[in-house]
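In: Dropping the sequence and predicted coords here.
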Amino acid sequence: MKGIRGMILSVAVLIILIPLAGLVLTTFKTMSDMYDAPLGLPESWALTNYITIIQENGLHYYFANSVIVTSFSVALTLLFGSLTAYALVRLRPLWSRIGFSFFLLGMFVPAQVNMIPLYDLMYKTGLTNSLLGLIVVNIASTMPIAVLILTGFMRTVQKELFEAAAIDGASHFLTYVRVALPLSKPSLAATGTFLMVMSWNDLFYPLLFITRNEYKTLPLALLDFQGEYATNYPLLFSGVVLSSLPIVIMYFLFQRYFIEGMAAGGVKG
């Protein structure tokens, strides 16, 4: 049984690694090299494509936009989500279930359904073609997921800890800061990692709200490398590799917290 499981895992790893290796190798090729030997090694291992995409195509500007949008979106979503989760845990059971169900409804409505009214709202409020607009939309769209994970974790915290803080005279806000937040660090790290991946890779909302070049994020900017009749794949893949590096590095740094938080954040009935 273990041998079969090992074979299945090995095949799964190869299915993932082979296309990934092909993508990375293509970034060191020219267009002619790619078409002459799509599966072969590059003739030279120069960083020409990476230099070109940064210096000539201004990828660092789009990178900065993505950093701004993702950082503020994740930080504010964690703040509002943890406050909401604490409130839902401290409410009476009936109101807690009603409030929790309200946020869950947000996960069942596809973003495409709200596309037209959402664009109309953003246009009338002057939030199109702005990083602030993307931040606001990201917070609204990811709040249900943050509340789901954080509420599930905070329900596992012993109520006696909250009651002890109340007996000591702590207000709800102090209890949230001194009790709920310190105990929720693994869950916050897991939720933050998940939200960062969603926000960093989001293409739908930038494509819907951003038309000016200076406000494009990385996923939207990478679309510019796809021409009508031909696509510069080595340049495009170089942008994909560069845009993926922050997510990969962050996951390796917070991998332990991510696994602990997801394991502890299961919703209990």
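Out: Received it, and whenever you're ready, just let me know what you need.
In: Please make it C-alpha for all contacts and neighbour counts, starting now.
Out: Noted.
In: Just list what the top helix by length along the chain packs against, helices and strands only.
Out: Here the longest helix in the chain is taken by residue count, with DSSP state H as the criterion, and it is helix 59-90. Helices and strands in packing contact with helix 59-90 are listed as helix 93-105, helix 131-154, helix 185-200, helix 218-222; criterion 3 or more Cα pairs under 8 Å, 6 or more residues apart in numbering; DSSP states H and E.
In: Below is an additional structure, to be compared with the one above:
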Amino acid sequence: MLLRLTGRIILLLFTIAIIAPLLLVVFTSFKTTPQFFADPIGLPPSLSFHNYASIFEGQPMLRYFGNSIYVTAGTVLLELLFAGMIAFAIIRSGKKTGAWMQALFAAGLMVPAQVNMIPIYKFIKELGWTNSLTGLMAVSISTLLPLSVFMLANFMRTLPKEILEAGSIDGAGEWRLMTRIAFPLCAPYLAATSAFLFVIVWNDLLFPMLLVSGKQHLTLPLALLQFRGEYTTDYPMLLTGVAVVSLPLIVVFVFLQRYFISGAMAGSLKG
């Protein structure tokens, strides 16, 4: 009884720790700057949508949305394609070879992206892709590839080997086995991985700050920095932008929640 009560208290505290910052963001987005400094954590005096209107009137937010959608969607789709092919090659390369290949990609998870900032910038500059969404997408794909391969390889190992062997006996080549059998059976796992990647790429600030300088190529997280001045910060407008940027993440999670949970469960059970 005591153990159950302690667990519920811990769960309640954990829930409050997650919900409290979200409520603070929402409440602040309905305040003016004087109201915020007068009562930073209190309820807004009224539900005024002035900040939401102003953020779209004062900034080309639709362009920033388009940039973020382009980079995120392109990165996630190409990442799933490349990582899926590599993961399938790993599980079809034999136990020892596949283990070495997966270990090689897993080693890439040990190197923080910040360590490679200078080499990445020099390489992208040599290609002429600085200040471009293409260069930003290429960097995102390459840096997330070890994580994606690690996840999908573990997921694909849960596939029944008998199905792939039956396909091989029927004369299907490796490409057909991958596209007609492995990928369809891994649809929940691909959806779980895509949701995970979507959150990472959509919220990424490091590489846009490193590679993007022109205002027309700003992504949403980078665009929010425009509300931070040298001496003052417009917190109501900044947190209004945070609320707007978070809406697509909420929509994606609502639609992919079932796949995300099933994929996470499969990965944990496999591990």
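Out: Everything's here; your move. Note that the structure is a prediction, hence the values are computed from the model and not measured.
In: circling back to that earlier point, for the longest helix of structure 1, grab the matching residue range in structure 2.
Out: Residues 61-92 of structure 2 are the counterpart of helix 59-90 of structure 1, counting by TM-score structural alignment.
In: Would you mark the buried spots in the matching stretch?
Out: In terms of neighbour count (16 or more other Cα atoms under 10 Å), stretch 61-92 of structure 2 has its buried residues at 61, 63-65, 67-69, 71-76, 79-80, 82-91.
In: Repeat that for stretch 10-26 of structure 1.
Out: Buried positions in stretch 10-26 of structure 1, judged by neighbour count with 16+ other Cα under 10 Å: L23, L25, T26.
In: how much does it stray from structure 2?
Out: Average distance between stretch 10-26 of structure 1 and its aligned residues in structure 2, after superposition and using mean Cα distance after the TM-score superposition for structure 1, equals 1.6 Å.
In: Find me the equivalent region of that stretch in structure 2.
Out: Under the criterion TM-score structural alignment, stretch 10-26 of structure 1 matches residues 12-28.
In: now stretch 238-255 of structure 1
Out: Taking TM-score structural alignment, stretch 238-255 of structure 1 hits residues 240-257 over in structure 2.
In: got it, and stretch 111-123 of structure 1?
Out: Residue correspondence for stretch 111-123 of structure 1 in structure 2, counting by TM-score structural alignment: residues 113-125.
In: quick one: buried residues of stretch 29-43 of structure 1?
Out: Of the residues in stretch 29-43 of structure 1, those buried by neighbour count under the rule 16+ other Cα under 10 Å are K29, T30, M31, D33, M34, P42.
In: on that earlier part again, okay, buried residues for the match of stretch 238-255 of structure 1 please.
Out: With the criterion 16+ other Cα under 10 Å, stretch 240-257 of structure 2 contains buried residues T240, G241, V242, A243, V244, V245, P248, F253, L256, Q257.
In: What separation is there between the first one and F82 of structure 2?
Out: The one in question is T240 of structure 2. For T240 of structure 2, the distance to F82 of structure 2 equals 36 Å [Cα to Cα, to the nearest Å].
In: same check, this time on the fourth one
Out: From A243 of structure 2 over to F82 of structure 2 the distance is 32 Å, taken as Cα to Cα.
In: coming back round to it: going by distance to P119 of structure 2, which of the buried residues of stretch 240-257 of structure 2 wins?
Out: For these, the residue nearest P119 of structure 2 by Cα to Cα is V245; the value is 30.0 Å.
In: my read is the closest one is in a helix, agree?
Out: Yes - the assignment for V245 of structure 2 is a helix, going by DSSP: H, G, I helix; E, B strand; the rest coil.
In: equivalent range in structure 1 for stretch 167-185 of structure 2?
Out: When stretch 167-185 of structure 2 is aligned against structure 1 using TM-score structural alignment, it corresponds to residues 165-183.
In: got a list of contacts for the matching stretch?
Out: S82, L83, Y86, M154, V157, L161, F162 (Cα atoms under 8 Å, 6 or more residues apart in numbering).
In: Need these in TSV (columns: distance to L188 of structure 1).
Out: Converted to TSV, the contacts of stretch 165-183 of structure 1 look like this (distance: Cα to Cα, whole Å):
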residue	distance to L188 of structure 1
S82	8
L83	12
Y86	13
M154	11
V157	14
L161	19
F162	19
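In: quick one: which of the residues you listed is nearest to L203 of structure 1?
Out: Taking Cα to Cα as the measure, L203 of structure 1 sits nearest to S82 out of the contacts of stretch 165-183 of structure 1, at 26.0 Å.
In: for the helix or strand F56 of structure 2 falls within, packing partners?
Out: Remark: F56 of structure 2 resides in helix 50-58, with elements defined by DSSP states H and E. Where contact means 3+ Cα pairs under 8 Å, 6+ apart, helix 50-58 of structure 2 is packed against helix 235-270.
In: what's the average distance of the helix it packs on to structure 1?
Out: On superposition with structure 1, the mean distance recorded for helix 235-270 of structure 2 (mean Cα distance after the TM-score superposition for structure 1) is 1.2 Å.
In: which secondary structure elements does that helix contact?
Out: For helix 235-270 of structure 2, the elements it packs on are helix 2-29, helix 33-38, helix 50-58, helix 133-156, helix 187-202, judged by 3+ Cα pairs under 8 Å, 6+ apart.
In: Thanks a lot, catch you later.
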